[in-house]
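S.K.: Provided below for reference: sequence and predicted model.
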Amino acid sequence: METPRTVSPPISHNSTSSAGVSTNSSNNAPPTSILPNAPFPQPAPRPPSLSSVSASTTATTAVDPAGGINPHSSYENFTELVNKRILTFQYLKRAHEGRVHWFNTVCLSKEDLVLWYQNDRMKRRTGNFFILGASLAPILDITNPPDYVRALTVMLQEFEYHTNENSRQKMKMFFRKSKINKDEDASFQESGEYTYLFVPNIPFELDYFQTFYTLCDILVETYNKFLIDTTNLWSGPFIESVMKVDGKFKKIISMVAKEIDQLARNAIKEELRSVDPMIMMKILLFGSGFVAGPAVEYILRRPENRLTIGTAVRHIEQARALARPFGSRATAISLDVTNEQDLDNQVSKHDLVISLIPYTLHPFVIKSAIKFKKNVVTTSYVSDAIRAFDEAAKEAGITIMNEIGLDPGIDHLYAVKTINEVHQKGGKILSFISYCGGLPAPENSNNPLGYKFSWSSRGVLLALRNSAKYYENGKVVEIAGHDLMDTAKPYHIYPGFAFVAYANRDSTSFKERYNILEAKTIVRGTLRYQGFPSFVKVLVDVGLLDDTQQDHLQPDAPDISWNQVLARLLSSPSIQENDLRAAIRSKASGTIEHDDIERILNGFKWLGLFSSDLVDRRGTLLDTLCATLEDKMKYGEGERDMVLLQHKFEIELKDGTKETQTSTLLAYGNPNGYSAMATTVGTPCGIATQLILDGVISKKGVLAPYSPEINDPIIEALEKEGIKVLEEKL
């Protein structure tokens, strides 16, 4: 960070009861402005415990473990809790002012907090805090305690509704004078107006710090008022009401406290890294391919992180190039993960392992990580082989995080987000359709398949042989792999794109994974440009996607040309182009239209499959074809790729009305930097890695991003990186 910090020396405090906390304004009239110039109240000498700041209080057994008010607690216990809350508000204010060392560790400056929150989040939070403070101020004028608590309850419900509602859908709210006796049951959702929440139009930019300081002062006044003339009201209904109010305030302020605590922890690590190398975090990354770069860059932003990139011998130069910009903080080694001794030697030296190698090799890595109790991150689907490690991972106390790239990954994050929002409002998901494609940008889709490779060509082609299974109108539909391309249909997202879409893998399992048991249609699939499916269909019919070993394609076999390979595969009478074309027409007859087959045959010629060019023999027809495709269909200088992901939800609201909502991610690669595919796969992987290292993601066992506790911090970090999903109602 730019501004130097100071580390506080150990401080000895005398014990001071929080019940003795005083404020300098409890006997004055409540503030009528959100920008008071009153002097700051003097704090108690001892900071509250972190548990009392962020989540709970441990004052007495009469206060519940979650920090709320026990219905059976005495008025004295309640007084103690109120004073603890007041102390918390004062302490947070002083921490924001840079007047205290956060729990006697580091003193955070305004510059630190601005960098931590960043512009969008700080602006949003400033506006919300202003609304909260402006709404609380007039409520302080209410003298009758039950009416006061009732007003707070309604206002906090309105505040929660307002801050959770999609801003584009919000009604414009104007400043309204509060009516104390208004019936709280008159729903603001129904009336179109808020009862106690003030949402004025502010013609100038608010200052976050001044707004937060003032909110803390008003919260102190709010809690002080709980202690005035409430002794005789200490009964069940009143206590329950106060409990609800306290719980909502605690939730708001806990968010701030936890974030400052995380910032302080990061600052401590940064301060100590030059003193104690033991705080360095050592990450082992297996794989140096297309998507590794953004993950490496994200992880090494943190000064305490050190990275070892392990790769196969043939890719060592690629790994060294990846490590080189980071100097001594990143090193490259050659390693065979199937060599148990070498693998164990490396895993044991690191704190976390990232596996970006083929999914069939993940079990080797996970087995070693469990042995040495190291966390693991992959971007792959949870296979049966990975799922089998769940109990062992829990026993070892480690996290094995999977499915955290683009698809799978970002798709899960925003599917779960919308589904949870609908369910929380009492709605249902009737249909969920999700398609994702990694493609060349339209201006660079200049080859017969309309496709170029920004990741493993073998992975792309193997995925084309997968069978598909999904729900459609309440029925299960199954499609065999060899028929998959026949099911591709035009799919409209934007008028400027000519897409086709087809299902992939098993979508039926997402009924449980996404908790949409009510859905009648669930389809997850792939987007491609028109013309792609029929071309692939012919590749399948001809046999070029066969991955069985062939003697004549082994690396030590005699040289062989592409026309010889095709003639042998098709039993063609010769290697002449006309004979090869005729043999392919015969294979594809009845499944491909005449005009389309001619286009495809011209595509075969463009790829050089009718030529006498020698093939790069890689053992199988599939891998040998990959070598040619990677050469012919790679991105040229100045070209860029594109990623498009869209979820489409058919929703039935609580009142029975229906609507359609979409969540769309459109990203383009940087011709002089990372591809869109690399960014949207590698960045989520890097974020998940850092969140595990920081302890934000702490759940143990085999995980995937299907819950808000995992997803929410990843979404927040992704949006800071500029990876944002557009959510719209159609």
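M.R.: Everything's here; your move.
S.K.: Please count neighbours and contacts with C-alpha atoms only from this point.
M.R.: Noted.
S.K.: where along the stretch 401-550 of the chain do the helices fall?
M.R.: 410-424, 457-463, 510-513, 532-542 (DSSP state H, counting those that start in this stretch).
S.K.: and the next element down the chain from the longest helix belonging to the chain?
M.R.: Using DSSP state H, we find that the single longest helix of the chain is helix 236-272. Going down the chain from helix 236-272, the next helix or strand is strand 281-286, by DSSP states H and E.
S.K.: what residues does that following strand touch?
M.R.: Outside strand 281-286, the residues that touch it by C-alpha atoms under 8 Å, 6 or more residues apart in numbering are 304-311, 346-347, 349-357, 693.
S.K.: ok, 6 Å please
M.R.: 304-311, 350-356 (C-alpha atoms under 6 Å, 6 or more residues apart in numbering).
S.K.: From the residues you listed, which land in strands?
M.R.: N305, R306, L307, T308, I309, G310, T311, L352, V353, I354, S355 (DSSP state E).
S.K.: Look up how far D336 lies from the nearest residue to K371 once chain neighbours are set aside.
M.R.: Nearest residue to K371, sequence neighbours excluded (C-alpha to C-alpha, 6 or more residues apart in numbering): A396, at 7.8 Å. For A396, the distance to D336 (C-alpha to C-alpha, to the nearest Å) stands at 24 Å.
S.K.: Second structure for comparison follows:
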Amino acid sequence: MGSCPADSRVYNNSQDTFIQEGFAMGNRIVQLGYGKQGRVVLEDLIKTASFDELVIADASPSFMNEIAKTGDPRVKGIRFDVEDFDGLVKMMKGASVVVELLPIRFTMQVAKAAVEAGVHLVSSVFIVDWSIQDPEGVRKQQEDMAAIDRMAKEKGLTVLKEFGMDPGLDVAIAGEAVKQLDEVQVLYNYGAGFPEPRLVNANPIGYKFTWSIVDTMCSYSIPGRILRNGKWHDVAADSMFTPENTHFLELSEIGGRVECFVNGDGYSLAEIFPSIAKTATSLGRFICRLPGHAALWERLVKAGFVSTKPVKVNGVDVVPAEFCAALLGSQSQFLYGEGERDVALIRSDVRGLKDGKPTRAVMQLVDHRDLDTGYTAMQRTVAYPMSIGTQMVMNGVVQKRGIIDASDVPFEHLRKELEKRGLKITCKI
């Protein structure tokens, strides 16, 4: 959302004029962010949701011209600076639900504004910024989360966090996979986006980007934790790509194998699913890439290329992760071209006992870019859950209040809505 000055006026696309302060009441949705995922959320809401007004807020100088192309008079735009807290609260008031698709550094601010305004919120990412690792910063975020949760419950509000692809569908699918067994001993959860295998040699890094490049870089510098054979192991930020923290999956759905790396805190799975906390001996959250990714990025990470600590370059502070993102993002070879497809993978591998017998259940969703619409698999698997979640909250399908996540959403309803959009979840036991 950037640093554009706050603008309290709403652009009316149908009349090509500005409407002064004040928004239409009734069944009103406010969507924060109109990037790659946001445009797909908007299209799906127009197609499938019942609303009187949908306000899109973004800082981009050109996005209002783009949303005008929808031709839908219910859709309006406003250029807005998300760091203007009071203005954010004012804009949210009277909405049925707020849909948030912003970088993670803004999510806590948005959540605070939503409960202050007295509106439901659906967010695509973590409310807690995982790039903040210092103890004081972690403690402050935990306190803020507790305050948001408390206020949301007092006001009868739902804050549905982490409801995109990963985080989001990974937790929803894991929750259903866990239910297939009587006793869970192993839960490995995978969330990944990567090029289809034929593109592995399309550029020097064997990878193309479908989401925030700088966030991808930063995610490569976050420590993780995994439970192996009953013992917890911390994975340092510069060790996620080392051989001892890498394993492989053979995926017939894509016609090849992928490398898998520890990504995030496996202990969170025990927190989300308390029923497995006492029985699980192995827990982990992983991302996947095409073969060769680990060998390259292990060196780059250890060399500091994805560090978030500034270095001096000719007297100017430069953040290595931001420099790498800018460099890669400036070259078309690292982005998807016409006819090129990405793959989105969500997989929950659960092992344990069913009726006293050793049992394994694998629930999985694999999607590819839709070449007819041009929407990437990443756009589809983030935006469609966001649209569905927004409608579930707005229509009362989700009744739980406070801060909730995908494990609190009716799975069967979600599954059916995903299938209507061409996203199919499979289950093998």
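M.R.: That came in fine, so what should we check first? Every value quoted in this text rests on a predicted model; they were computed, and no experiment measured them.
S.K.: Leaving out sequence neighbours, find the closest residue to whichever residue in structure 1 pairs up with V398 of structure 2.
M.R.: Here V398 of structure 2 is matched to I697 in structure 1, going by TM-score structural alignment. Spatially, and ignoring its direct neighbours in sequence, I697 of structure 1 is nearest to L691 (5.6 Å; C-alpha to C-alpha, 6+ apart).
S.K.: Shouldn't V376 of structure 1 be within a strand?
M.R.: Yes. Looking at V376 of structure 1 with DSSP: H, G, I helix; E, B strand; the rest coil, it is inside a strand.
S.K.: quick one: contacts for it?
M.R.: Applying C-alpha under 6 Å, 6+ apart to V376 of structure 1 gives the contacts L352, V353, I354, I400.
S.K.: and with 8 Å instead?
M.R.: L352, V353, I354, S355, I366, A369, I398, T399, I400, M401.
S.K.: can you redo those as TSV with distance to I651 of structure 1?
M.R.: Listed next are those as TSV, based on distance: C-alpha to C-alpha, whole Å:
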residue	distance to I651 of structure 1
L352	40
V353	40
I354	37
S355	37
I366	39
A369	42
I398	38
T399	34
I400	33
M401	30
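S.K.: And the furthest pair within these?
M.R.: Using C-alpha to C-alpha, the contacts of V376 of structure 1 span at most 15.1 Å, a distance reached by S355 and I398.
S.K.: one step back: so which of the contacts of V376 of structure 1 is the most crowded?
M.R.: I400 (30 neighbours; other C-alpha atoms under 10 Å).
S.K.: just the helices in the stretch 1-150 of structure 2 please.
M.R.: 36-48, 63-68, 85-92, 107-117, 135-155.
S.K.: quick one: which of those helices is nearest R198 of structure 2?
M.R.: Distance to R198 of structure 2, taken as C-alpha to C-alpha, is lowest for helix 36-48 among the helices of the stretch 1-150 of structure 2, at 23.8 Å.
S.K.: L413 of structure 1 -> structure 2?
M.R.: In structure 2, the residue matched to L413 of structure 1 (TM-score structural alignment) is A172.
S.K.: scratch that, E719 of structure 1
M.R.: Counting by TM-score structural alignment, E719 of structure 1 corresponds to E419 in structure 2.
S.K.: a strand runs through its match, doesn't it?
M.R.: No. Counting by three-state DSSP, E419 of structure 2 falls outside a strand, being helix.
S.K.: count of neighbours near it?
M.R.: For E419 of structure 2, using other C-alpha under 10 Å, the count is 11.
S.K.: T426 of structure 2 too?
M.R.: Neighbour count for T426 of structure 2, taken as other C-alpha under 10 Å: 12.
S.K.: from memory it sits against A361, does it?
M.R.: No. Contact status for T426 of structure 2 versus A361: not in contact, 10.4 Å apart, counting by C-alpha atoms under 8 Å.
S.K.: Who are the contact partners of I403 of structure 2?
M.R.: I148, D149, A152, T158, V159, L160, K161.
S.K.: cool, now which of these survive the switch to structure 1?
M.R.: Among the contacts of I403 of structure 2, the ones whose aligned partners also touch in structure 1 (both residues aligned by TM-score structural alignment, their matches' C-alpha atoms under 8 Å) are I148, D149, A152, T158, V159, L160, K161.
S.K.: who's in contact with the residue lying closest to the second one once chain neighbours are set aside?
M.R.: In space, and not counting its chain neighbours, D149 of structure 2 is closest to G402: 4.8 Å by C-alpha to C-alpha, 6+ apart. Shown here is G402 of structure 2, whose contacts under the criterion C-alpha under 8 Å, 6+ apart are I148, D149, R150, M151, A152, K153, G156, L157, T158, V159.
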